[in-house]
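*Asks:* this is a predicted model, with the sequence first.
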Amino acid sequence: MLIAILFYVGDIDNALSTPTGFPFIEIFKEAVKSNGGATALTSIVLSLMIFATIEVLAAASRMTWAFVCDNGLPGSRFISQVNPRTKLPLYSVALSVLITLLLGLINNGSSAAFNAVASLVVSGYLGSYTLPIILILHKKIYHPSSIHYGPWTLGRRLGIFCNIFGLLWIAIVMTFSFFPSVRTDLTLETMNWSCLLWGGTMIVGVVSYFGYLRGRYNGPIVETDIIEQVGHRV
């Protein structure tokens, strides 16, 4: 896909300064030489974005529900409730949808603030892997006998190499993801504020844990009835 985009990108400045505000639409137009064709291709992309958004919201609501079941958020007892009729965690779904809508409204007030939140995708996505990799690497080095591997493994040495390589890769990519998109004439609009938001999120998380959740979070809580059902089926 990247090769196809680079092949048909044409004039990069023209694509970046397109009146639509979306360079990929201009690339479609240059590729097919037709407004109708560009509209059709854009419709496909928008449809995929809509379906992906629904899937992401479903996954986020389930993750939220699992977290509140472990008392990981304020108001967990209320949010973790499952609707008796639909058998769905509707409060977790509503919370995920509400947060998504509020984040979308940021663009109405400041495009720079919205872009800062959107730019957290890379650093947040990669940062979520950092702690698990560090923990498993620590166990592989100092407590290898305590790890219960699955039916397939890379082995201790190759696994350690992959973990270290992954951490180095994350450090490099995250560092560059905090850089602004322009090198000169930095303004409040062109500055990349994702580093500030990422650091603020980490601070809020640490303060919340030690100030509120440390004595309340007892997860992960295992549903014994589900384990028994799975055991009977097996």
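*Replies:* Received, thanks. Numbers count the residues shown, from 1 in each chain.
*Asks:* from here on, just use CA atoms for contacts and neighbour counts.
*Replies:* Will do.
*Asks:* next SSE after the strand or helix carrying V206?
*Replies:* According to DSSP states H and E, V206 maps onto helix 194-208. Downstream of helix 194-208, the next assigned helix or strand under DSSP H and E is helix 224-233.
*Asks:* secondary structure element for the closest residue to F67 other than its chain neighbours?
*Replies:* The shortest distance from F67 to any non-neighbouring residue, by CA to CA, 6 or more residues apart in numbering, is to L73 (7.1 Å). Taking DSSP H and E as the definition, L73 sits outside all helices and strands.
*Asks:* ok now the helix holding V206, how far from the chain's centre?
*Replies:* Relative to its parent chain, helix 194-208 has a centroid offset of 15 Å by CA atoms, centre = their mean, to the nearest Å.
*Asks:* residues contacting that helix, please?
*Replies:* The contact list for helix 194-208, computed with CA atoms under 8 Å, 6 or more residues apart in numbering, reads 116-117, 119-120, 123-124, 178.
*Asks:* run a quick neighbour tally on I172.
*Replies:* 11 (other CA atoms under 10 Å).
*Asks:* ok, now S76?
*Replies:* Per other CA under 10 Å, the neighbour tally for S76 reads 17.
*Asks:* dropping in the other structure now:
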Amino acid sequence: MEQTLFKSLAITFSTVTMFAGIPLYGSSLRYAGPASLVWGWVVVSFFTWFVGFAMAEICSSFPTTGSLYFWAAHLAGPVWGPLASWCCAWLEIIGLISGIGTMAYSGSQALQMVILLCTGTNKGGGYFASPAVFLAMYVGFTLIWAVLNTFALRVIAFIDMISIWWQIIGGTALVVMLPLVSLSTKPSSYVFGHYELASEFTGITSMPYAVVLSLLISHFSLLGYDTAAHLTEETKGADKNGPIAILSSIGIVTLFGWAYILALTFSIQNFDYLFDVNNETGGAYVPAQILYDAFHGRYHNSIGALLFLIVIWGSFFFGGLSTITSAARVVYALSRDKGFPFSHIWRQIHPKHRVPANAVWLCAAICILLGLPILKIHVVFTAITSICTVGWVGGYGVPIFARLAMAQENFKPGPFYMGRASRPVCLVAFLWICYTCSVFLLPTLYPIELATFNYAPVALGVCLGVIMVWWLVDARKWFKGPVRNVDEGSQKV
């Protein structure tokens, strides 16, 4: 099915998800106060544009190859192409599958708040989901997405078109209405200039370290714009429309995401009360408490808060649906080239629905396994987002580094070409990717205990260690990259 620019943008925007980082809003706000959170979005957005421009240029050069995995093989040349595509594909898979988990967790959190407010709030005896029920919601969302991706591709195409309007219209309404409804708003000096450590809660006494952690919401929110690359084989005028979709998605999320953060922060009524475990939302979801305070304070009911929580929940539902689509495509592509264990199973196409159904269900199963610690560990979302970000952004880094390393005369530019600025932009982009991956491996709470331990470094270390040992011992002897799609002699390092 041929994709238009708008359809590509809609699917890409569904994956990016304007509200993606909102579950991190409360913790990011608490680390160093509102100013760090607000200005952090500006800083991260600025450097994300470097990554976006680097990826858009590569996408324009290779419009017929539908993944970072293929780009890496093209750019690294015949000698290093297999290793580059191996690393990139596995990083993509790790990032995308854990990305499904972040959407399932975020959707469960939003639904939990909807149920809590519908049944009387935390103060009024409302129902607050236990870890087991929360896990059931997490699993339920994952299974629904897998079923839709297996049997209802036409429905998914329709949902993707709804998604962009759902998020833009709903997000605009929230940004405009929330400060207007709030009984009071914080002064600009507070929002843009107030820094505050919460050492007694986070255990962090260093302001620079706290500021670095407060930026995690921004790093995580600005992910997923590579989805346009997965669609280039199906997109009309892909050498132009692919880059436009990538950069447009970054632009929309940059503006709307910052506006959303500002709307929430200006509308805070009582900073300390947001985190009180005895408040109406149990101190579990700061954006929900801000919405509740605003609408209940003005209208003495929580209907407005519920409607906007449903908007937020919908964005996570759309995002998870699109993310599992992308994840299955990459698993299928790597399996097709025999780079995945039991590849013959995962590269099979459903005879009726013509989708890689086995790959879809594999992604869903791994995502569910990632969520099992919900039953015992309180920082599961931090760990899953860390794994997601390191894998996803790390996948961006491989083709960008290959582009940086190759001889300039061997790069065949497409319509979107930065000329002499290309190499400096790629260098900044790659360094920013390295920094982003590093900060997501840091401890987020002190003292470090089992309940607060960020297990992302351990999980990633084990996964990447096994993958690289497999490469050194065996895979390097036979894995040649996406040989069906790559003309290995077309570009040389």
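*Replies:* Structure's in. What do you need? Not measured: the values here are computed from a predicted model.
*Asks:* fetch the TM-score of the aligned pair.
*Replies:* Taking TM-score structural alignment, normalised by the length of the first structure as the basis, the two superposed chains have a TM-score of 0.83; 219 aligned residues with a CA RMSD of 2.3 Å.
*Asks:* I'd like to know which of the contacts of helix 194-208 of the first structure are buried.
*Replies:* Among the contacts of helix 194-208 of the first structure, those that count as buried by neighbour count (16 or more other CA atoms under 10 Å) are 116-117, 119-120, 123, 178.
*Asks:* which of those sits closest to V222 of the first structure?
*Replies:* Distance to V222 of the first structure across these (CA to CA) is lowest for S123, with 30.5 Å.
*Asks:* map that closest one onto the second structure.
*Replies:* Alignment note (TM-score structural alignment): S123 of the first structure maps to V390 of the second structure.
*Asks:* and its match, what element?
*Replies:* helix 380-405.
*Asks:* quick one: buried residues of that helix?
*Replies:* Within helix 380-405 of the second structure, the residues scored as buried using 16+ other CA under 10 Å are 380-404.
*Asks:* that one vs the first structure, average distance?
*Replies:* Once the two models are superposed, helix 380-405 of the second structure sits on average 2.1 Å from its counterpart in the first structure (mean CA distance after the TM-score superposition for the first structure).
*Asks:* surely E26 of the first structure and T18 touch.
*Replies:* Yes. Counting by CA atoms under 8 Å, E26 of the first structure touches T18, with 6.4 Å between them.
*Asks:* who has more neighbours, the two?
*Replies:* Per other CA under 10 Å, whichever of E26 of the first structure and T18 has more neighbours is E26, with 25 against 15.
*Asks:* can you tell me what that one aligns to in the second structure?
*Replies:* By TM-score structural alignment, E26 of the first structure lines up with Q289.
*Asks:* what's the helix or strand for its match?
*Replies:* helix 286-299.
*Asks:* what's the answer for A60 of the first structure, then?
*Replies:* With DSSP H and E as criterion, A60 of the first structure is part of helix 35-69.
*Asks:* please tell me how far the residue positioned nearest the centre of the first structure sits from V173 of the first structure.
*Replies:* Central residue of the first structure (CA atoms, centre = their mean): Y125, 4.5 Å from the mean position. With distances taken as CA to CA, to the nearest Å, Y125 of the first structure is found 11 Å from V173 of the first structure.
*Asks:* in the second structure, what residue corresponds to N71 of the first structure?
*Replies:* With TM-score structural alignment as the criterion, N71 of the first structure matches K338.
*Asks:* er, P151 of the first structure actually
*Replies:* In the second structure, the residue paired with P151 of the first structure is P415, using TM-score structural alignment.
*Asks:* my guess is that match contacts G242. True?
*Replies:* No. In this structure P415 of the second structure lies outside contact range of G242 using CA under 8 Å: 10.8 Å.
*Asks:* so what sits against both of the two?
*Replies:* S60.
*Asks:* so those two - more neighbours on which side?
*Replies:* With neighbours defined as other CA under 10 Å, P415 of the second structure and G242 compare such that G242 has more, 34 against 11.
*Asks:* thinking again about what came up before, average offset between the helix holding A60 of the first structure and the second structure?
*Replies:* Compared with the second structure after fitting, helix 35-69 of the first structure deviates on average by 1.3 Å (mean CA distance after the TM-score superposition for the first structure).
*Asks:* tell me how far that helix is from the chain's mean position?
*Replies:* 13 Å.
*Asks:* that one relative to helix 23-32, how many degrees between them?
*Replies:* On the basis of axes from the mean of the first three to the mean of the last three CA atoms, to 10 degrees, helix 35-69 of the first structure is oriented at 150 degrees to helix 23-32.
*Asks:* in terms of secondary structure, what does helix 35-69 of the first structure contact?
*Replies:* helix 23-32, helix 76-79, helix 90-109 (3 or more CA pairs under 8 Å, 6 or more residues apart in numbering; DSSP states H and E).
*Asks:* can you give me the buried ones in that helix?
*Replies:* In helix 35-69 of the first structure, counting by 16+ other CA under 10 Å, buried: 38, 41-42, 57-58, 60-62, 64-69.
*Asks:* again with stretch 217-234 of the first structure
*Replies:* In stretch 217-234 of the first structure, residues buried by neighbour count (16+ other CA under 10 Å) are Y217.
*Asks:* which residues touch that stretch?
*Replies:* 69-72.
*Asks:* closest to V82 of the first structure out of those?
*Replies:* The closest of the contacts of stretch 217-234 of the first structure to V82 of the first structure turns out to be C69 (CA to CA; 10.6 Å).
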